[in-house]
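Chemist: take this sequence and fold it.
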Amino acid sequence: MKALLYTPSLPRFFAARALGKRFPRGLLPLRLAEVPLPEREGFVRVRVRLSGVCGSDLALLYGKSPPTISPFFSFPAVLGHEVLGEVEGSLVAVNPLLSCADRGLPPCPACQRGEEGLCQNVAEGALAPGMLGYNRDLPGGWGEWILVRPERLYPIPPGVPEARAVLAEPLAVVLRGLKKLRPWPEELLVLGMGTLGLLAVGLLRALGFAGKVYAVAKYPHQGERARAFGADGVYGTAREALLARARRYRYLLFEGYRGGYQAVVEASGSGRGFREALALAQEGGKVLLLGAPGLEWADLSPFWFKEVGLLGSYTYTREEFAEAVGLLPNLRGLEGLVGGTFPLERWPEALAARGKALLRPG
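Modeler: All right, here's what the predicted structure looks like:
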């Protein structure tokens, strides 16, 4: 089958890390190739309809992924873990986790609790390390077909557009994270109005959050969409948001702040966003990481001086994934986050797209 194959290259990794988005896309370790679709007992063949380009995919390609998590993925691999598939004419969302049950192992303590996203055996068993899309044994969604165990397929509710349905996986990540903020505060700030940030704003309102939601949006069109999804106020920069709520103090060449927001959702996935989120959280507040900043420096004093709590959301349980799929009919407008749909041959354009990019095989 035709697929986009990622093959690691240390020279390209370090060059891309140094140059960032200036690194030529044609030199990225990604190529369109013919790859075999393996057969595996207990897995079904699913035709890929759409697959999203995730921030973690871009982090991998541009050398921003933290090296400490590399043993838990395996390459070369067909990328793509946000997958909308088709089985016998019906649309399905794909849960890409490969935990103990998928690997032919007895459940570890995390899987026994239903916390498959925290599975202790992601690098063990009959499969290579990693979830679907980061696994050399099973191709991800940037190809024509995938193999999945039937229980990881979730029927899409009638009437949901494909461009909204393919967002089920990142929606589940956001859902899990927002639940960790319960009991919800009276207000919160979402930092970064890319896909995850806008999903967070829209999902908060869909879940019945009645408090104030503020957003930091880099671009005017992101701010407009944040308001449409339910944000009460939008700031152009994190500093503007900070000065609106905190008191500033100065000593010599240094400045510090008291006050801020009860909870800050960091959705930009950048080191700068992480540092800003710590500064924006008020004393005793919480910071939720939805993005993946990787290796970055940060002033850690807010953890003890302001007693800020740090939370993260990486994947989800099966129940959370099912809940996310069930919420899709109520989240009208999410399909507007899609910045373009591209055939596999035009993958460089997909990586450069403004907004959420989707790949469509065939």
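Chemist: can we go C-alpha only for contacts and neighbour counts from here?
Modeler: Fine.
Chemist: can you tell me the element Leu175 falls in?
Modeler: Using DSSP states H and E, Leu175 falls within helix 168-180.
Chemist: this one as well, want them side by side:
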Amino acid sequence: MMRALILTGPGKAEVREVPVPVAGPGQVVVEVERAGVCGTDVELFTGEMSYLHSGVASYPLRPGHEWSGTVREVGEGVDSTWTGRRVTGDTMIGCGHCRRCLAGRHHVCPDRHELGIRDGLPGALAERVAFPAAYLHALPDTVDAAAGALIEPAGNAQRCVDAAGLDAGERLLVLGTGTIGLLTAMLARARGFEVHLLGQELEFARSLGFGDVWTRETLPGLPWDAVVDATNAPSMPRLATELAEPGRRVVCIGLSGTPSMVDSRDVVLKDVTVVGILGASAGLAAAIAAFASGAVDPRPLVAATVGLEQAADVLSGRRPAAAGRGPKILIDPQL
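Modeler: Purely as a prediction, here's the structure:
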């Protein structure tokens, strides 16, 4: 048996003893070293996550989709050289045979699993997790356990940077100073963009070396070559569209609890391209490379690392007593 965090209903979570997973055909079993807690996990805990209402996710549910660990077992058909390797994995697990999967868009497969989010694949907030080998990504020695658990959000951020469509020296405005916003800014800076941030937690952003950080009231009237909305505020997509330079791009990765209203006249008359980002799949390899090379060090974003028994407190919004200023809390399931 092993310990795993189980969500049993809205606002209810407990650590339970569950059977240790066995690697089925095409699978590996990973000993989890670190797992991150993100906004999706919080929404699953509170019951606000839309998947719970559409029926693709249901309680009891084992969360955890940001993780790193070591392969301890391989199943039938899996290359044995995976054993002992440090890895992370793609959250989005496609069926592999539908039109979207065959076109390389498995992250929007209608029958996809999302590890620890949709029903079908228990997540990584546990001592061990079973995972399909085809979706593994090996971690170099220069990417430690904490950085490895930040690859998944960084893959999302990398996709935002790519979608912005900028060249070195052009100006990017990132709305939001949470984990995704800050990772987007860090990856964009590494690519040579002029990066500005708009948010509320500005001192921490400054501590990461960002000098151009603003509130809505202090934001200068500069031409913004691209705008990324990494907030959960329903007013921000419209603001992003209003701020973006004509003929350029708005990238939306944040999700609000209520519908966001965007005036299509702003989109059409400014000839703005609005891009939505779901999932890290296409950005994972580049995120690993950025971390491995030292171009981006995500570890300052980690405020604290706690054991599995404290995960429910983290989900309910209680920060560990000794937590730093960063936005990310990691769980060490072995504690």
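Chemist: what span of structure 2 is the helix holding Leu175 of structure 1 aligned with?
Modeler: On structure 2, the counterpart of helix 168-180 of structure 1 by TM-score structural alignment is residues 151-163.
Chemist: could you tell me which residues within the matching stretch count as buried?
Modeler: 151-163 (16 or more other Cα atoms under 10 Å).
Chemist: circling back: any idea which helix or strand comes after the helix holding Leu175 of structure 1?
Modeler: strand 187-191.
Chemist: gap between the next helix or strand after that following strand and the chain center?
Modeler: Later in the chain than strand 187-191 of structure 1, the nearest helix or strand by DSSP H and E is helix 195-206. Helix 195-206 of structure 1 sits 12 Å away from the centroid of its parent chain (Cα atoms, centre = their mean, to the nearest Å).
Chemist: try stretch 297-309 of structure 1
Modeler: On Cα atoms, centre = their mean, the centre of stretch 297-309 of structure 1 falls 24 Å from that of its chain.
Chemist: what's the longest strand in structure 2?
Modeler: The residue-count maximum for a strand in structure 2 (DSSP state E) belongs to strand 27-37.
Chemist: corresponding residues in structure 1 for the helix or strand following it?
Modeler: Toward the C-terminal end, the helix or strand that comes next after strand 27-37 of structure 2 (DSSP H and E) is helix 39-46. Here helix 39-46 of structure 2 aligns to structure 1 at residues 55-62, judged by TM-score structural alignment.
Chemist: what do we get in structure 2 for Leu204 of structure 1?
Modeler: That one, Leu204 of structure 1, aligns with Ala188 by TM-score structural alignment.
Chemist: quick one: the strands in the stretch 151-300 of structure 2?
Modeler: 171-175, 194-198, 213-214, 224-229, 244-252, 273-276 (DSSP state E, counting those that start in this stretch).
Chemist: who wins for proximity to Gly55 of structure 2 among the ones you listed?
Modeler: When those are compared by Cα to Cα, strand 273-276 sits nearest Gly55 of structure 2, at 22.8 Å.
Chemist: which residues of structure 1 does that closest one align to?
Modeler: By TM-score structural alignment, strand 273-276 of structure 2 lines up with residues 309-312 in structure 1.
Chemist: mind listing the strands for the stretch 1-150 of structure 1?
Modeler: Under DSSP E, counting those that start in this stretch, the stretch 1-150 of structure 1 gives strands at 2-6, 30-34, 44-52, 77-78, 83-87, 90-94, 145-148.
Chemist: and those, which is most packed in?
Modeler: Comparing these by mean neighbour count (mean count of other Cα atoms under 10 Å), strand 77-78 ranks first with a mean of 27.
Chemist: mean deviation of it from structure 2?
Modeler: In this overlay with structure 2, the average offset of strand 77-78 of structure 1 from its partner residues is 1.1 Å by mean Cα distance after the TM-score superposition for structure 1.
Chemist: read off where that strand ends up in structure 2.
Modeler: Using TM-score structural alignment, strand 77-78 of structure 1 pairs with 61-62 in structure 2.
Chemist: what are the contacting residues of that stretch?
Modeler: With Cα atoms under 8 Å, 6 or more residues apart in numbering as the test, stretch 61-62 of structure 2 has contacts from Ala4, Leu5, Ile6, Leu7, Thr8, Gly116, Ile117, Asp119, Pro122, Gly123, Ala124, Leu125.
Chemist: from Ala130 of structure 2, how far off is the aligned partner of Phe274 of structure 1 in structure 2?
Modeler: Phe274 of structure 1 maps onto Pro237 in structure 2, with residues paired by TM-score structural alignment. Taking Cα to Cα, to the nearest Å as the measure, Pro237 of structure 2 and Ala130 of structure 2 are separated by 37 Å.
Chemist: what do you get for Arg118 of structure 2?
Modeler: As judged by Cα to Cα, Arg118 of structure 2 and Ala130 of structure 2 stand 15 Å apart.
Chemist: next: Phe193 of structure 2.
Modeler: Counting by Cα to Cα - Phe193 of structure 2 and Ala130 of structure 2 are separated by 39 Å.
Chemist: for the closest residue to Arg319 of structure 2 other than its chain neighbours, helix, strand, or coil?
Modeler: Excluding its sequence neighbours, the residue lying closest to Arg319 of structure 2 (Cα to Cα, 6 or more residues apart in numbering) is Asp313, at 7.6 Å. Of the three states, Asp313 of structure 2 takes helix according to DSSP: H, G, I helix; E, B strand; the rest coil.
Chemist: how close does Asp313 of structure 2 get to Thr91 of structure 2?
Modeler: 24 Å.
Chemist: likewise Ala164 of structure 2?
Modeler: From Ala164 of structure 2 across to Thr91 of structure 2, the span is 23 Å (Cα to Cα).
Chemist: Ala312 of structure 2 now?
Modeler: 21 Å.
Chemist: between the two, which one's more packed in?
Modeler: Counted by other Cα atoms under 10 Å, Ala312 of structure 2 and Thr91 do not tie: Thr91 has more neighbours, with 26 against 20.
Chemist: I'd guessed that one sits against Gly64; true?
Modeler: No - counting by Cα atoms under 8 Å, Thr91 of structure 2 sits too far from Gly64 to count as a contact (9.4 Å).
Chemist: intersection of neighbour lists for the two?
Modeler: Joint contacts of Thr91 of structure 2 and Gly64 (Cα under 8 Å, 6+ apart) are Leu115.
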